Structures are given as structure tokens and as C-alpha cells.
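In: no sequence on this one, just coordinates:
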């Protein structure tokens, strides 16, 4: 589900479809009275995507040493369009800067759509899909084996992010809550460097 190679630079609102990194299934409760995902939900998606990456790509520390805490110290989100239940959300994740004990994430969320596997074979290489898909085996919208892809746009336009932004994690000592004096663990740094994007 995650790319191991570097991502291309993430444009604020528009970028050609590169490798999607993860998919999220919206819940009915994510929508507000305006029938779209509430703004605060996008922050939850940002937090979920970054932590999913950390949990699945950073080796667990030894039991003798408590793991550092990753605290969010700032975040910003720009909203370009809305997403609504039951559409899935496709997230792209990058790292724009690495400090001694901090990381600045770049995140873009795109509206996706569920399609039957047969529908994907008809996608052409010139479409915004460029031949990639994500297997969806846990769909809450009926049907094991359906696929998730970027929602088709009119006129073959490149996919546009519904929301995009930055989030800063600082890794701190769990007792003092101060930044790690020796900086982040080399395994953590190596995992984050895999996602570095150009400014």
C-alpha cells in the first residue's frame, strides 16, 4: 500500500497521478450537515496517514528503552474541494524537511471511487490513473475485491487534491516531553528519508 521510492514534488492543488500511498474509507459520521466531510476530519486523516506510515515502516524499539513520543506541534490545511461519504479518500504522503528531532510532512487527499475489477482493465494509460490501482478488500461500501482509484475527472484533467497541507511532528522524550537530545533514532530517520520530496 505504501511506495518505497521517493515521491515527485507535491503541487499544492494539482499533480499528475503518481503512486497513491494509502486509502481511507469515510464513515457516515465524518460528514456534517452540509453533506461533506467536516474540516476537522481532514486533520484526522492527516494524523492517520502519518501514523500508519510510522507504525508500518519504522522498526519497533527494544523493550528496554521507551519509544519517543511524536507530538504534533503545528499543522495547516488548505481546502480546494470537498469529499463526501461513501467515496474513499486516497492520500499521498511526503516529507518536506527533517530536523534533528522533527519532521515536516506534506500530505494531499484526493477523492477516490470504488470500481469493479473489470472496470479497471478498460482504463487507458492516458487517463489520470496511469495504470495503478489499490486493492480494496475491506470496503464498507459492499463487495470484497473491488478496487479504489482516483475519481475520474472530466476532460482527462490531472487529479486535484481536495485538501493538502503540512504537519510537523517533534519526537520527544516520553518523560521530559523535550525534544530528543541526541536526535531521532537512525531507523526512524531512514524511514522518513524514503519519503523526502523536493521543495
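Out: Received, thanks. In this text the structure is predicted, and so the values were computed from the model without any measurement.

In: going forward, measure contacts and count neighbours with C-alpha atoms only.
Out: Noted.

In: Residue 53 versus residue 191, what's the distance?
Out: 9 Å (Cα to Cα, to the nearest Å).

In: Quick check: buried residues in the longest helix belonging to the chain?
Out: Secondary structure of the chain per DSSP state H: the longest helix is helix 39-57. For helix 39-57, burial by neighbour count (16 or more other Cα atoms under 10 Å) applies to 39, 42-43, 45-46, 49-50, 53-54, 57.

In: and the comparison structure, right after this:
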């Protein structure tokens, strides 16, 4: 037996199924896979080239969808001006995604957006990727932006008020 298999067997032998089921109260926050968790939605048409050799959207493509819904919201609702030399620049400092169900072309996905944390110069987004009309996300991902000065790339001292106001509109608790 290999070392990893032996270790897994040891761990399994020491676990005990208590049979206890923890129920969340109705006041618990909605699950991040639930459509109800998200505050803003953007439909995105999948493309033939999004599919991989297995016939479903490749995992790397979901990061494009996540980036698209975030930046669309920042430009439309938060006064982000990407071509401006005075507008702060959002640099991604961390990202993640969890995959639950495949999606395939020619599906239309709906990218749901919520903000989970607003700092002085940083913002953390959560994005659910839903196949149109479905209640549970196929993918839940997100990332954290640190907004920096365009010239020296140092974090800004505070988010511009119009930007922060737009972000607060989709902040979840």
C-alpha cells in the first residue's frame, strides 16, 4: 500500500459518523450557489471556441466570464474609466473558482455579481455562473482587486466616492 493510501486509510478509520445534521436557520445567508445571493446579472453568450475537447466550456474560460461581469459593472455603475490616466487601476491580487456542473456551447450563461468586502483600496467580488434559467450556479468564483494609482502603481488611499457608492449597491452581508 502506498504512503498516501495508507494515510487515507488511517484517517478514514478514525472518523466517526455522528448522524447529526446541522440545519441552518431561515435567517442564514443564502448559499453562494443560489441565484438569490447575487445582486447584478449579465447574460453572456458562450462561443464554439469556449468548449474544450470534452465538449464543455473549458475551466479557464470561466475566468473571462468573471472578469467580464466585474468590469462591465465597474464601468457602467462605478464610474471606472479604463482609458483615463486619472482613474485608478484595479489589479487582481487573488482569484479562485469552484466548478460544480459543466456548461456547453451554445448555452447563454448569466453571470451573477456580488461584492463581499470593500476596503480602503481593495474590493472582493463573488461571481456565480448560471446556465440561463437555472437556480444553482455551475461555477462560483471571484477575485480581489487592489485599486492603484495609474502612475506609480501604489494602492490609492481611498476608493473614489462614485466608485464606492456603486460597489455598496451590490454589497452582501
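Out: Now that the structure is in, tell me what you want to look at. Bear in mind that the values here come from a model prediction, so they are computed numbers and not experimental data.

In: How close are the two chains, by TM-score?
Out: The TM-score (TM-score structural alignment, normalised by the length of structure 2) is 0.76; 145 aligned residues with a Cα RMSD of 2.3 Å.

In: so where do the helices sit in structure 2?
Out: 3-13, 59-77, 161-168.

In: Including distance to residue 125 of structure 2, could those helices go into TSV?
Out: Output for the helices of structure 2, formatted as TSV (distance: least, Cα to Cα, whole Å):
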stretch	distance to residue 125 of structure 2
helix 3-13	35
helix 59-77	8
helix 161-168	10
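
In: Of all the ones you listed, which one comes closest to residue 136 of structure 2?
Out: Nearest of the helices of structure 2 to residue 136 of structure 2, taken as Cα to Cα: helix 59-77 at 15.8 Å.

In: against structure 1, where does that closest one fall?
Out: The aligned range for helix 59-77 of structure 2 in structure 1 is 39-57, by TM-score structural alignment.

In: The matching stretch vs structure 2, average distance?
Out: When structure 2 is superposed, stretch 39-57 of structure 1 averages 0.5 Å from its matched positions, counting by mean Cα distance after the TM-score superposition for structure 1.

In: Now which residue in structure 1 aligns to residue 128 of structure 2?
Out: Counting by TM-score structural alignment, residue 128 of structure 2 lines up with residue 108 in structure 1.

In: Residue 123 of structure 2 and residue 103 of structure 2: what is the separation?
Out: Taking Cα to Cα, one finds residue 123 of structure 2 at 28 Å from residue 103 of structure 2.

In: what do you get for residue 172 of structure 2?
Out: According to Cα to Cα, residue 172 of structure 2 and residue 103 of structure 2 sit 26 Å apart.

In: which of the two has more neighbours?
Out: The residue with more neighbours, out of residue 172 of structure 2 and residue 103, is residue 103; 21 against 16, by other Cα atoms under 10 Å.

In: and the more buried one, what pairs with it in structure 1?
Out: If you follow residue 103 of structure 2 across to structure 1 using TM-score structural alignment, you land on residue 83.

In: Identify the residues contacting its match.
Out: 36-37, 89, 111, 162 (Cα atoms under 8 Å, 6 or more residues apart in numbering).

In: preserved in structure 2, out of those?
Out: Listed in the original numbering, those still in contact in structure 2 are 36-37, 111, 162 (both residues aligned by TM-score structural alignment, their matches' Cα atoms under 8 Å).

In: In strands, which of those appear?
Out: Under the assignment DSSP state E, these contribute residue 111 to strands.

In: Closest to residue 22 of structure 1 out of the kept ones among the contacts of residue 83 of structure 1?
Out: Nearest to residue 22 of structure 1 among these, counting by Cα to Cα, is residue 111 at 12.0 Å.

In: okay, now that closest one: neighbour count?
Out: By other Cα under 10 Å, neighbour count at residue 111 of structure 1 equals 24.
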